[in-house]
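S.K.: have a look at this fold, sequence not included:
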């Protein structure tokens, strides 16, 4: 049975892991790295994913997409500000959804995320020697229904079978508590690239029970980076009267420099940000450079309001769990942004304990997802593990007067199911529109609408007579399913969902087909590059044989040299037929050269040399020297 894997689909970086010998292990990618940047670049018909995409971002800012997780499952009016900070074009899509424009084509965030998932799984399949299909994908605990559904759809577009969507802090707790035998109350503080979660769990005897969760889906490391970007841009504008944020290439370089500075300030008291040739003077066309020294104290001043925002979710989670700081046994830090010294200080100040740093903040979530995948597949090495999670936000319906009638309150254990009876407000009302909401505010307009469900065909009856049974059912993924029927008449009516931000089934199916077509095109491009590189490698080997065998007959050397020259021209032409012809001729001439005994002694075998190929050096649809 093929193994299931766990995937941490991160805002900045993503990680994939699998259970090996009873323990979760991270699977390195094709480049040999344990994390893969969640970056996708589009260059003509080619798609680059991961580090290779990140490297070319400054030269291709309009078509290099990053931090797309912040847009997945969101409405345009929720992300308008964040969209304006990106060097690429983010705009409003159908039904108030979000779309990213690249090379004249509109992409859904789910499509872009699917590219990252596909890269992770393809690399892992190559390492494990078996095709991976089944996955567990993590999401921030404070992701709402639309965001969870959209994440699941990203996996489907990538051609994967998503076994479960699991909360990131819960996954991290699984990784931390796998070998713990005693009872502990643990607070997981998860500050990643784009989101912030706080989850309190009770661990003991194989049971991982979530007591409460809170968070902020608009707070993450990218927001800290943005403060540095704004500071650099403002300082430069004061000096040169030019806003670098209006230049996509300059903005991309600022974003990369800001992230690097933030990381360096975790271990140093100050850092120098140097960006030569950041732009040109618009009048004289002379190059302009940016160089600034940023101290840790200044960084904390720039991010003071963000640092204050991490307090409230911690206090809310404690209150919802009915616990005090003294009741917390361990604080687990997850997410790269927890390395910021000021963040650690705040956590220690609130809880009164030094955070436990025994788990790798970059890998813990993926490791826990792998444990969950193992549990689902019945991995006997895990024993009996029970995971009890909760829903992060209250779910309800809109009732007369624009009020919210809660159906399932936040921090309710999932799966969960709740049924309530509603009725009509007017005589002979033929139908009702049930507005499903998610949030904690008492008025419907202040919460997020997940969809509008129309129940039609109600027989004519006086107001208050119809018995409309509405059922909310949250599955183990935290995804909501809603049904409704009119009981008095005994007749069930159909439900239609409108105006949701997630993709409908037709869109998902279309994107799956496009992904399969793209995968085939990528394979063909990869094979073409491989043929070209194999021929060029053979050409270099042939020339080396000529140099190393100076005493060989001149006519043999001339024929081999001519074949090598033809190979060089074929490589430059990029013509498949010409490459194949040149490869055949060069192999024949090299074989003849060595068979004659003129150049076969160098390897001690006298056999036919083959073009060298190193599969681990393949990166997407390109080749490069191993790093």
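M.R.: It's in. Everything numeric here is computed off the predicted structure, so don't read it as measured data.
S.K.: please count neighbours and contacts with C-alpha atoms only from this point.
M.R.: OK.
S.K.: which one's the longest helix in the protein?
M.R.: helix 505-548 (DSSP state H).
S.K.: list the helices and strands that one packs on?
M.R.: Helix 505-548 sits against helix 145-157, helix 554-573, helix 576-595, strand 622-623, with contacts defined as 3 or more Cα pairs under 8 Å, 6 or more residues apart in numbering; DSSP states H and E.
S.K.: centre of the chain to that helix, how far?
M.R.: 25 Å (Cα atoms, centre = their mean, to the nearest Å).
S.K.: about what we covered before: reformat the helices and strands packed on helix 505-548 as a markdown table; add mean neighbour count.
M.R.: Listed next are the helices and strands packed on helix 505-548 as a markdown table, based on neighbours: other Cα atoms under 10 Å:
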| stretch | mean neighbour count |
| --- | --- |
| helix 145-157 | 25 |
| helix 554-573 | 18 |
| helix 576-595 | 19 |
| strand 622-623 | 17 |
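S.K.: turn these into CSV, columns for distance to residue 81.
M.R.: Putting those into CSV (distance: least, Cα to Cα, whole Å) gives the following:
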stretch, distance to residue 81
helix 145-157, 18
helix 554-573, 46
helix 576-595, 48
strand 622-623, 36
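S.K.: what's the closest of the ones you listed to residue 419?
M.R.: With Cα to Cα as the measure, helix 145-157 is the member of the helices and strands packed on helix 505-548 nearest residue 419 (18.4 Å).
S.K.: give the next helix or strand downstream of that closest one.
M.R.: strand 161-167 (DSSP states H and E).
S.K.: and the comparison structure, right after this:
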């Protein structure tokens, strides 16, 4: 009998757990018969309540909801969270005195309890879903939450990829390209996948880890607050009522926003569906920008897609479905349960890993390039974006100056040419014996596992000593508002970035070449003829002038001209060195 591995959708608003039984993926219901559990946690003095029980306490006691928005974040990155957040270890976040991982662990612990109650056996392993655009720190935080709940997280899987697995399970013999529009409570992703003969390959993905139904709730409250002269900053009561009205407007053309005992008395305001659609329009347009970028990255047009699958609770909103239909030119596929598809896909992947299902293979991608900073502040990419994972890649680096005793490996994520414009994921030092410039060698290898987690290995070639670092949230300080902008910024600044890279590379070579030229000219031992010396001085002046002007292409051309002019001198220097070495050996 294969080992049981759970499939878990750890959602912003709702969560669910499933397992493969007799070759079929099923979601497990709690004692009330509900397969979907609110991602809500209440902390008492000696007890914890999760799900519906926790929500019943909202309005009386603080209840943590949407904690997924805090995962892997720093305190200064947190915006619009309904409960007060305080500074945690390493600049992280704490809410009600607990880390986001600890709160999420309570949700996972309850899902684990439901599974063990239904299956009548202990369970220790799980596949957990995350938004496709979760960074390394957020993925690592999700894994730690699972471990705190007593689960070995055998794989992290992207949510839209999980939804595509659920969609494509009965289409394994077909070849099709599918866009999965995943608009949940706290995050948005658009992924494009190709399915053929049971192989699911992600072609591209784009999204925003701070864009979801919660933002619609905040926007609706701010509209009501403006109409009624109330503070724009919402609390838990305001957000709960905004969510209720939002849901009601998916079925009705008008709903009354009721908030008794507000600061200025009881609030009663009629909200029409048209009002809500105007409020929601700017947020929906942000999802459209992500869709267009994912299509561009996959090098596909909307006509080349076979289906557009909607998942996530926010896709129940009629305005969302209408906007998707207008962009993609076809009616969206509504065959998947908005709240259950991701959990079902995670369950399928868990079944594949446990051996309970064998006909599916999943090939995911990394959404952004990964690399290290090199001399001169350049970004050296080791793993380009949209590389199929798992994967690994490496490169050899040398010391930039003589006498150097260590090398700082600074790990970066992003699409810009200069290191400063990308996100720092972490750094560490690799020590080695001092050597002449370019003689010490350090091999750097990046490895991304099936869950998208990054491991960096640096090896001192001389000693064979390895330094291995796993990237986690303590090393991540990334403003996720820039996630959706990174690729578009790389396009917007492409010419400027490339010009700066060309200039920097040319400047580094120029500085090295000018030093070598000065050393040769100072020797005065007949290696350089008067004619050569005059030409070299002229070209050296051209290089220095181009450096001062800061123009990339003229500097590159000047360096190439000086390099060519010194080729003969360099050859004579090598011959002289070889002769001296030979004479020394003969003398010995």
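M.R.: Received it, and whenever you're ready, just let me know what you need. Treat the numbers as computed from the prediction; the structure is a model and nothing was measured.
S.K.: the longest helix of the first structure vs helix 576-595, what angle?
M.R.: Interaxial angle of helix 505-548 of the first structure relative to helix 576-595 (axes from the mean of the first three to the mean of the last three Cα atoms, to 10 degrees): 30 degrees.
S.K.: residue 428 of the first structure is nearest to which of the helices and strands packed on helix 505-548 of the first structure?
M.R.: helix 145-157 (33.7 Å).
S.K.: now the closest one, how far from the chain's geometric center?
M.R.: For helix 145-157 of the first structure, the distance to the chain centre is 12 Å (Cα atoms, centre = their mean).
S.K.: distance from it to the second structure after superposition?
M.R.: Superposing on the second structure and averaging over aligned pairs (mean Cα distance after the TM-score superposition for the first structure), helix 145-157 of the first structure comes out at 0.8 Å.
S.K.: what comes into contact with that helix?
M.R.: 72-74, 110-111, 113-114, 117, 137, 139, 161-162, 165, 450, 477-480, 500-503, 508-509, 511-512, 515 (Cα atoms under 8 Å, 6 or more residues apart in numbering).
S.K.: from the residues you listed, list just the buried residues.
M.R.: 72-74, 110-111, 113-114, 117, 137, 139, 161-162, 165, 450, 477-480, 500-503, 508, 511-512, 515 (16 or more other Cα atoms under 10 Å).
S.K.: show me these that map onto strands.
M.R.: 137, 139, 161, 162, 165, 450, 480 (DSSP state E).
S.K.: reformat those residues as TSV; add distance to residue 31 of the first structure.
M.R.: Formatted as TSV, these follow (distance: Cα to Cα, whole Å):
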residue	distance to residue 31 of the first structure
137	22
139	25
161	25
162	25
165	27
450	40
480	39
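S.K.: now the two most distant members of the residues you listed.
M.R.: 161 and 450 (24.3 Å).
S.K.: residue 486 of the first structure pairs with which position in the second structure?
M.R.: Aligned by TM-score structural alignment, residue 486 of the first structure pairs with residue 460 of the second structure.
S.K.: measure residue 472 of the first structure to residue 33 of the first structure for me?
M.R.: Going from residue 472 of the first structure to residue 33 of the first structure by Cα to Cα, to the nearest Å gives 43 Å.
S.K.: more neighbours, those two?
M.R.: Taking other Cα atoms under 10 Å, residue 472 of the first structure and residue 33 do not tie; residue 472 has more neighbours (21 against 13).
S.K.: distance-wise, check the more buried one relative to residue 414 of the first structure.
M.R.: 12 Å.
S.K.: which residues in the stretch 201-350 of the first structure form strands?
M.R.: Remark: strands assigned in the stretch 201-350 of the first structure by DSSP state E, counting those that start in this stretch are 207-216, 270-280, 287-295, 330-334.
S.K.: so how much does the first one differ from the second structure once superposed?
M.R.: Per the superposition on the second structure, strand 207-216 of the first structure and its aligned residues are separated by 1.1 Å on average (mean Cα distance after the TM-score superposition for the first structure).
S.K.: which residues does that strand contact?
M.R.: Outside strand 207-216 of the first structure, the residues touching it (Cα under 8 Å, 6+ apart) are 141-142, 170, 173-174, 195-203, 313-314, 316-318, 320-321, 385-390, 392, 411, 413.
S.K.: show me those residues that map onto helices.
M.R.: 170, 173, 174, 313, 314, 316, 317, 318, 320.
S.K.: most neighbours among those, which one?
M.R.: residue 170 (31 neighbours).
S.K.: helix or strand: which one has residue 486 of the second structure?
M.R.: Going by DSSP H and E, residue 486 of the second structure is part of helix 483-492.
S.K.: so that helix corresponds to what in the first structure?
M.R.: Counting by TM-score structural alignment, helix 483-492 of the second structure sits on no residues of the first structure.
S.K.: from the contact counts, what lies against that helix?
M.R.: strand 199-208.
S.K.: give me the stretch of the first structure that the strand it packs on matches.
M.R.: Residue span in the first structure matched to strand 199-208 of the second structure, by TM-score structural alignment: 207-216.
S.K.: the matching stretch: how far from the chain's middle?
M.R.: 22 Å.
S.K.: between the helices and strands packed on helix 505-548 of the first structure, which gets nearest to residue 240 of the first structure?
M.R.: strand 622-623 (40.1 Å).
S.K.: just how off-centre is that closest one within its chain?
M.R.: 23 Å.
S.K.: and for that strand, what span of the second structure is it aligned with?
M.R.: Going by TM-score structural alignment, strand 622-623 of the first structure sits over no part of the second structure.
S.K.: residue 87 of the second structure - nearest residue in space that isn't next to it in sequence?
M.R.: residue 93 (5.2 Å; Cα to Cα, 6 or more residues apart in numbering).
S.K.: aligned counterpart of the one you found in the first structure, please.
M.R.: So, by TM-score structural alignment, residue 93 of the second structure is matched to residue 98.
S.K.: so that match sits against residue 75, correct?
M.R.: Yes. Applying Cα atoms under 8 Å as the test, residue 98 of the first structure and residue 75 come out as touching, 6.1 Å apart.
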